[in-house]
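test case, fold it:
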Amino acid sequence: MSLEKEPADHAGLRHDDDDDNDNDNDNEHKDNSRAAASNDDGDDDPVDSPAVALKTSEILAACTWRDATRLRALAESEGGLLADSLRRAAWPILLGASPPANETKHVDNGDNDDNDDDGLAYTDGSSSTADGDWKDLPRHRDEDQVQLDVNRSFVHYPSDQSEPELHKRKRELSDLIVEVLRRHPYLCYFQGYHDICQVFLLVLEPAARAPLVARLSVLRIRDFMLPSLSATTAQLRLIPDILARADPQLRRHLSSIEPFYALAGTLTMYAHNIERYRDIARLFDVILAREPTFSIYLFAQIVIDRREEIFEIDEPDMLQVILGRVPPELDLDGLIKRAVNLFTNHPPETLRSWHHISSSSVLKTCRDVDASTRQTLEDGHRFFERQVKEIQWQELRMGVRRKMWVYRRPVKYVGAAIMVGFVAFYLRRNPSLVQYIWSLFPGGH
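Have a look, this model is predicted:
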């Protein structure tokens, strides 16, 4: 069997099994290249390009051999992974999902938009993604907010569907999000999560969606699903440090504002900002291929690319608004290349704020991309719990400092000092006692 043929089965590319003559095999190869070159939002690139055909074969071969290193390089290169028919095979590998036992026997039916539920499910390798019907699990506390956001989904794409078809999409999106949250109830939903899941829903077959979104949520964007935004803001503070190293003049110009302008972009993997399906799918290719920190460098590079526009604005509030709007027309391949260079020239370890990032943050637990693909959902849960405890400790320390400032007069100084030591000693051993003592102070909660 040819190298192109076997991966085509794995990737779910359309082909005809009934004819075995050489002429049909040639036509099949052309059809596969055409499918790979096609953008699923209706904008088609030239389909007979030898370069596209060659890259298609390389992606298929990398998927067959589960060569994640090669896939990452292809995802980063011009055009990314080319088409959803290829992404369906590549994204599970990039996220470290365990392949189905009979994956090479699967043949896509060619219906890219309305995939049937007989697709093979990739799994995490842990039982939490597969045991029982998720509909029988307890309701997640954030499901009402999920439904509100789902009602606002699919605004920009797909653009060629009827109202009944869009209603079906929204129902599928709601089920996908709720399933992941019910199977992993410790996760906290955030507004914008539906934008990410929307892309996964459009790319993947139904059976593969929940397992892959679960891996993404627990292992790659876990910081955003904590009960506090502190880990998210810690990530954003890397942006000024990157600018300080790459463009000190630009950093000084932006010194009056906090980097919260990057929140919507980084929080949603840019799915909230990018309006063309072809572009966001291509951007997801590289974000999934590289470590999570790369998303921060992408936004820093977007800021650097807009330096002339930024220098014309001095009003802090206006800067926040302008920087929060990612330009609608981006040269994605050029942006990715420049962001890669930015990352290479100023790696995370050289940034001052990097030392304030939790060791349990995805930025550090996924620093080694190869190792992170071998992590399980249980590993991610342990990191989550560890980070929650760190956040609680930090918040309590900040609270104690505020109390000390209120009671800073000398007559109470000794008592306040004893209080601080007492809190530090009992923090991890008896949180309820700490809260009781806290309530003894006027205005304490």
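
going forward, measure contacts between C-alpha atoms and count neighbours the same way
OK.

run the chain-centre distance for the strand or helix carrying Pro92.
Applying DSSP states H and E as the criterion places Pro92 in helix 84-94. Distance, stretch centre to chain centre, for helix 84-94: 15 Å (C-alpha atoms, centre = their mean, to the nearest Å).

for the comparison step, fold the sequence that follows:
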Amino acid sequence: MFVYSVFLLRIKLLHQLKETGVSSEEIQHHQYYNQVVLDVKRILKCFPPGINENIQADLQVKVTELIIRVLIANEGLHYYQGFHDIAITLLLVLGEEKSYSVLCRLSQSHFQLFMGPDMEPTMEILNLVYALVKNENRDLYNYLIRSELGTIFCLPWAITWFGHVLNDYETVVRLFDVFMFSHPWISMYLSNVVVLHRASDIFLTPCKMPLLHQMLSNVPDNLPFDSLITETEKLMRTYPPDVMETVVREMHAENIRKIKEEDEERKRRMEQRKAALQGKHTKAAIERWTPWSGFRNLRSQTAKVVALSVSVATFSFIYNYVRPNIEIF
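Model prediction:
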């Protein structure tokens, strides 16, 4: 019965695709189709409680179609893991056609930064979280820097509008209402406010990257998001995005410089270890092939060279002049 209902749903969607001018072949042959299908299979967390399997299967097919339609309409944009979390929430709240229009618009404004050919712009803008923490709580900033935590912990917060990390559907919808009508960077500002709000928990966690990453990655559903949103709006007025843009760019450039220096230092140390190891092997080989044991006790490098030259000359004399006159029985 389940398979039959999904089959009927796909037939219905194929009919809808013809009406919208997008063919089923165009959908299924899109470069991101298989990736979207895989991601959507893991989307169960985003469904409100109480939805039965048939409706879930219906929504999974619809959200796949929604995402690919948006990508086809915006050829310069690329799919990223987490975009499906955005799409399913809009689909559940707005329905098929309205969610398509809204998602197209948001893809060109709020999510364009994340939908480039690589992650470089995304990783750059995440530095905004650290820049704001540095301005608001220097001790917390130093603690996070010392732990070498990085910004990966808040990546899903920003690119999914907290839809991937929160279990409470009503809270996610509330945040979407705010984000849709705010500056595209608001999810990063809220990420900063969440970090500042959890400062006491952070200081209670050992200053080690794995432990802090695990703690911050698990965002409690019972955070006071209404008051956090108010704090976010105040923070945006205090540190406007157009002012912070330069700070973020400089911080990202500094991070890249440090990474390059660390890589160069690591390569230099590897070369030194390699040279030292080769030197040990060379010394061991010379000692193994030394003609007499007394040669090893010579301290002067010049004496060793002279002794080795005499040894080679002696062997050469024996081989060329003495050996031919020796009778072999």
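
what lines up with Gln435 of structure 1 in structure 2?
Under the alignment (TM-score structural alignment), Gln435 of structure 1 maps onto nothing in structure 2.

whereabouts in structure 2 does the helix holding Pro92 of structure 1 align?
Alignment note (TM-score structural alignment): helix 84-94 of structure 1 is unmatched in structure 2.

now do stretch 214-229 of structure 1
Using TM-score structural alignment, stretch 214-229 of structure 1 pairs with 104-119 in structure 2.

ends of the matching stretch, what's the gap?
One end of stretch 104-119 of structure 2 to the other measures 20 Å (C-alpha to C-alpha, to the nearest Å).

flag every buried residue along that stretch.
104, 107, 110-116 (16 or more other C-alpha atoms under 10 Å).

what about the helices in the stretch 101-250 of structure 2?
Using DSSP state H, counting those that start in this stretch, the helices of the stretch 101-250 of structure 2 run over 120-125, 127-136, 138-147, 155-159, 169-180, 186-197, 199-204, 209-217, 225-238, 241-288.

nearest to Lys45 of structure 2 among these would be which one?
For Lys45 of structure 2, the closest of the helices of the stretch 101-250 of structure 2 is helix 169-180, at 9.3 Å, according to C-alpha to C-alpha.

so the closest one matches what in structure 1?
Per TM-score structural alignment, the counterpart of helix 169-180 of structure 2 in structure 1 is residues 277-288.

mind checking the SS state of Gly50 of structure 2?
At Gly50 of structure 2, secondary structure determined by DSSP: H, G, I helix; E, B strand; the rest coil is coil.

that one: neighbour count?
The number of residues packed near Gly50 of structure 2 is 6, by other C-alpha atoms under 10 Å.

ok so, going back, so what touches the match of stretch 214-229 of structure 1?
Residues outside stretch 104-119 of structure 2 that contact it (C-alpha atoms under 8 Å, 6 or more residues apart in numbering): 70, 73-74, 76-80, 121-122, 159, 180, 183-185.

at 7 Å what do you get?
For stretch 104-119 of structure 2, contacts defined as C-alpha atoms under 7 Å, 6 or more residues apart in numbering pick out 70, 77-80, 121-122, 159, 184.

can you tell me what Asn341 of structure 1 aligns to in structure 2?
By TM-score structural alignment, Asn341 of structure 1 lines up with Lys234.

ok so, going back, pick out whichever of the buried residues of stretch 104-119 of structure 2 sits closest to Arg268 of structure 2.
Distances from Arg268 of structure 2 to those, taken as C-alpha to C-alpha, are shortest for Gly116 (34.4 Å).

count the neighbours of Ile152 of structure 2 for me.
So Ile152 of structure 2, with other C-alpha under 10 Å, has 12 neighbours.

show me what Phe83 of structure 2 aligns to in structure 1.
Match for Phe83 of structure 2 (TM-score structural alignment): Tyr193.

now the nearest residue to its match once chain neighbours are set aside: how far from Gln191 of structure 1?
Once flanking residues are discounted, Tyr193 of structure 1 sits nearest to Thr268: 6.2 Å by C-alpha to C-alpha, 6 or more residues apart in numbering. For Thr268 of structure 1, the distance to Gln191 of structure 1 (C-alpha to C-alpha) stands at 9 Å.

more neighbours, these two?
The neighbour count for Thr268 of structure 1 versus Gln191, taken as other C-alpha under 10 Å, is higher for Thr268 (20 against 13).

which one of the helices of the stretch 101-250 of structure 2 lies nearest to Glu19 of structure 2?
Nearest of the helices of the stretch 101-250 of structure 2 (C-alpha to C-alpha): helix 169-180, 28.2 Å.

having no further points to raise, I will conclude here.
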